[in-house]
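Visitor: this one's sequence-less:
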């Protein structure tokens, strides 16, 4: 229930409680609906908020749309498993007082606040009804969570029976924000939101689907802080990619610094810039490893400094993370190994970051520190598994 504020009191500030970095429509690694878009369909998405509040609003992105996006209606509700929601919790969202809205091409908008008290780490659903034909959809490719689709208008359904199709991507939804925070136990709960920014390791590749076991999830659980995941699988620091999003130097402001309430960013990125040039030369290499120029440590360091300066100009701290060990993976090769060592040395010793976390050390194989420890490794040896993501959260938690 919405709590009334004393007369003359300032409105409670908003804080980011969940986020997903938008990407342009693409084929992706698994089947998704981004290129076909939607027509007279309802899309229901399940996310877990990392901050409590009495009011909620959503952010819809049409960042890569070439025409306006018409949203006929939207609801938010407490999740009840699969595509079902808890009876009595459905709230119809409005936009400027109206249930229907239009998001400009290349634009985004926020809904009006809705009165729905949410607990920290509670799963909620956001449901969009798209009565028209959208064309290709701005989306986030790898959600590690199921999204559901129904034919027709089912935005207010409490059971999930109509939602017979599903994929592992998010569509149009780029943020959930809360206000009027309830007291929450745990250290750091009043110290601002943390954005974890990077590539597939930040995005959670290799974590258990529908289980919220990315390192951002573990960090929120461990610290009690709001944590927003701004990772994109395959993302590059220095180059745009058709499959893997805009380069980090172009999207950093939108995906990290513009999050309401952000006070700290954890930056872990560069392994794809270093490793794609190696992967692209291997037999049977995927065409997705493009662009793949050989990148120097000097180029990456210059980009890191650009991101640090942008954050500091907004009063935001930056924690730098060393690149994880990756020997014997698709990204491994002599040039990549050398550049990784140079970059990690700079992160540890330059003092350019407000703090640094040495993921390369804490996740290293004791028998060969250039490899990821098998106790923490996903099957590809490049990404951590659930245990590895928990270990990353343990390492960075004291620094945020």
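Guide: Cool, got the structure. Computed from a predicted model, the values in this text were never measured in an experiment.

Visitor: please make it C-alpha for all contacts and neighbour counts, starting now.
Guide: OK.

Visitor: residue ranges of the strands in the stretch 51-200 of the chain, please?
Guide: 53-61, 69-71, 73-78, 91-92, 101-103, 108-110, 114-118, 123-133, 139-140, 147-151, 165-167, 170-171, 173-179, 193-198 (DSSP state E, counting those that start in this stretch).

Visitor: counting contacts, what elements does the fourth one pack onto?
Guide: Right, strand 91-92. strand 73-78, strand 114-118 (3 or more Cα pairs under 8 Å, 6 or more residues apart in numbering; DSSP states H and E).

Visitor: now swap in the first one and tell me
Guide: If you count contacts as 3+ Cα pairs under 8 Å, 6+ apart, strand 53-61 packs onto strand 108-110, strand 114-118, strand 173-179.

Visitor: mind putting those strands in CSV, distance to residue 92 and mean neighbour count included?
Guide: Compiled in CSV, those are given as follows (distance: least, Cα to Cα, whole Å; neighbours: other Cα atoms under 10 Å):
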stretch, distance to residue 92, mean neighbour count
strand 108-110, 14, 17
strand 114-118, 8, 20
strand 173-179, 15, 25
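
Visitor: any chance of those strands in CSV, with distance to residue 136 too?
Guide: Shown next, in CSV, are the helices and strands packed on strand 53-61 (distance: least, Cα to Cα, whole Å):
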stretch, distance to residue 136
strand 108-110, 16
strand 114-118, 29
strand 173-179, 14
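
Visitor: residue 174 is in contact with residue 19, isn't it?
Guide: Yes: in this structure residue 174 lies within contact range of residue 19 using Cα atoms under 8 Å: 5.3 Å.

Visitor: nearest to residue 341, out of the helices and strands packed on strand 53-61?
Guide: Smallest distance to residue 341 across these (Cα to Cα): 34.5 Å, for strand 173-179.

Visitor: just the angle between the closest one and strand 53-61, please?
Guide: When axes from the mean of the first three to the mean of the last three Cα atoms, to 10 degrees is applied, the directions of strand 173-179 and strand 53-61 differ by 160 degrees.

Visitor: let's bring in a second one:
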């Protein structure tokens, strides 16, 4: 398998990632000015050294970071770039911090603190939850004074859950108190990747998708895998994302299409060995409702998009897994055009000869397979709730540990809510 590493980065493995997207002009978060941003992310694989990638891909101005640190289990180490503790990230660029000696274990929470001393717009970001301090530099502080704010509430009237207002308590996926509510994974501004060195990874699995992926099943999958499995599972999902078309100008945070960002978010992930293509219905559920109707693809065009992603991944030596498309929103089920489209996409995924994991069977209703099982449905009955994300993680973890991380041909297995096995090809 190709690992896409150079001599300079040999030995580094991503333990957590997110796909960066464009929040310019959005009102999700006010600018940062003399505040510390704290992001607490789960480690999917351990190591003895750490470095982080900071991105200003969509900024209109330079991002200045006056001080920063990485922490694990209460121990913080200040980080630098080129030996400088205060540094800048130019417009359109990403920069790696210098490595620091810090032991990380599978499942640890890694804390990344960034002190932003001057007015810095919330532009290049993703994720749903992070902490914003009261005014001041609190990098590495155990007593982190949170700015007063109101709790995040997902708005079921929106097509996609709102990507964050910076008000979380820093908890990683798996610690949510209510499994029936929204799963809001950690993330935040400017932080694109956390990598570790010092432990050999047997596989690096990149999960490319839209909102259901962004909501966190890849992180839950990583948490379910045994520490000695040596499998890193990282998230490159973006809420609202599509396979074929970039985000409309009215909603740039939905990101560039999977085909557009493939090289950046998949092939540039160090050590990548596997790709999971886990898109939902945005390509055909948005046109005519949120975007122009003429953006509606034919089934052949959408399948060509899948094939393009598969071919590019295989050309790079990657093993590819597809996931079936989970049920649509209840109001769309009554539209036979869109529901028939979903069924046709799933039929192709199940019969095309490609490895797949049957997410649809895992969380659909037994009584009405066109709908999500209530146990697994978020308030909008379109996205998985915490229980649903964990269920998807369960079937994915079973697949990865049953041999899908080998380089040879494998069969992916999923189980529906009633325990019916569904065999992939």
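Guide: Ah, there it is. Worth saying up front: this structure is predicted, and the values here are computed from it rather than measured.

Visitor: okay, the helices and strands packed on strand 91-92 of the first structure in a markdown table with distance to residue 50 of the first structure next?
Guide: Formatted as a markdown table, those follow (distance: least, Cα to Cα, whole Å):
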| stretch | distance to residue 50 of the first structure |
| --- | --- |
| strand 73-78 | 14 |
| strand 114-118 | 10 |
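
Visitor: so which of those gets nearest residue 161 of the first structure?
Guide: With Cα to Cα, the closest approach to residue 161 of the first structure among these belongs to strand 73-78: 16.3 Å.

Visitor: so which bit of the second structure is that closest one matched to?
Guide: Alignment of strand 73-78 of the first structure against the second structure: residues 67-72, by TM-score structural alignment.

Visitor: other residues contacting that stretch?
Guide: In this structure, residues lying in contact with stretch 67-72 of the second structure by Cα atoms under 8 Å, 6 or more residues apart in numbering are 76-80, 85-86, 102-104, 108-116, 137, 139-140.

Visitor: what's the first-to-last distance across stretch 147-160 of the first structure?
Guide: Its first and final residues considered, stretch 147-160 of the first structure spans 12 Å by Cα to Cα, to the nearest Å.

Visitor: could you save the strands of the stretch 51-200 of the first structure as TSV and add columns showing distance to residue 251 of the first structure?
Guide: Putting those into TSV (distance: least, Cα to Cα, whole Å) gives the following:
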stretch	distance to residue 251 of the first structure
strand 53-61	13
strand 69-71	21
strand 73-78	26
strand 91-92	31
strand 101-103	19
strand 108-110	14
strand 114-118	29
strand 123-133	24
strand 139-140	14
strand 147-151	24
strand 165-167	25
strand 170-171	18
strand 173-179	13
strand 193-198	10
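
Visitor: what segments of the first structure are helices?
Guide: Remark: helices assigned in the first structure by DSSP state H are 200-203, 215-223, 248-252, 271-279, 297-313, 334-349, 359-362, 386-396.

Visitor: for residue 193 of the first structure, find the nearest of these.
Guide: Across these, residue 193 of the first structure has its closest neighbour in helix 215-223 (9.7 Å, Cα to Cα).

Visitor: what range in the second structure matches the closest one?
Guide: Going by TM-score structural alignment: helix 215-223 of the first structure matches residues 217-225.

Visitor: same check on stretch 295-308 of the first structure?
Guide: Using TM-score structural alignment, stretch 295-308 of the first structure corresponds to residues 297-310 of the second structure.

Visitor: what comes into contact with that stretch?
Guide: With contact meaning Cα under 8 Å, 6+ apart, stretch 297-310 of the second structure is reached by 243, 244, 258, 259, 262, 283, 284, 320, 341, 344, 345.

Visitor: between those residues, which is closest to residue 275 of the second structure?
Guide: The nearest member of the contacts of stretch 297-310 of the second structure to residue 275 of the second structure, counting by Cα to Cα, is residue 320 at 4.9 Å.

Visitor: so what's the aligned partner of that closest one in the first structure up against?
Guide: Mapped onto the first structure by TM-score structural alignment, residue 320 of the second structure lines up with residue 318. Listed by Cα under 8 Å, 6+ apart, the contact set of residue 318 of the first structure reads 264, 265, 266, 267, 308, 311, 312, 353, 354, 355.

Visitor: now do residue 233 of the second structure
Guide: Here residue 233 of the second structure is in contact with 15, 16, 44, 204, 205, 206, 207, 218, 219, 221, 222 (criterion: Cα under 8 Å, 6+ apart).

Visitor: cool, residue 152 of the first structure as well?
Guide: Contact partners of residue 152 of the first structure, counting by Cα under 8 Å, 6+ apart, are 40, 41, 42, 129, 131.

Visitor: switch to 7 Å and redo it
Guide: Residue 152 of the first structure is in contact with 40, 41, 42, counting by Cα atoms under 7 Å, 6 or more residues apart in numbering.
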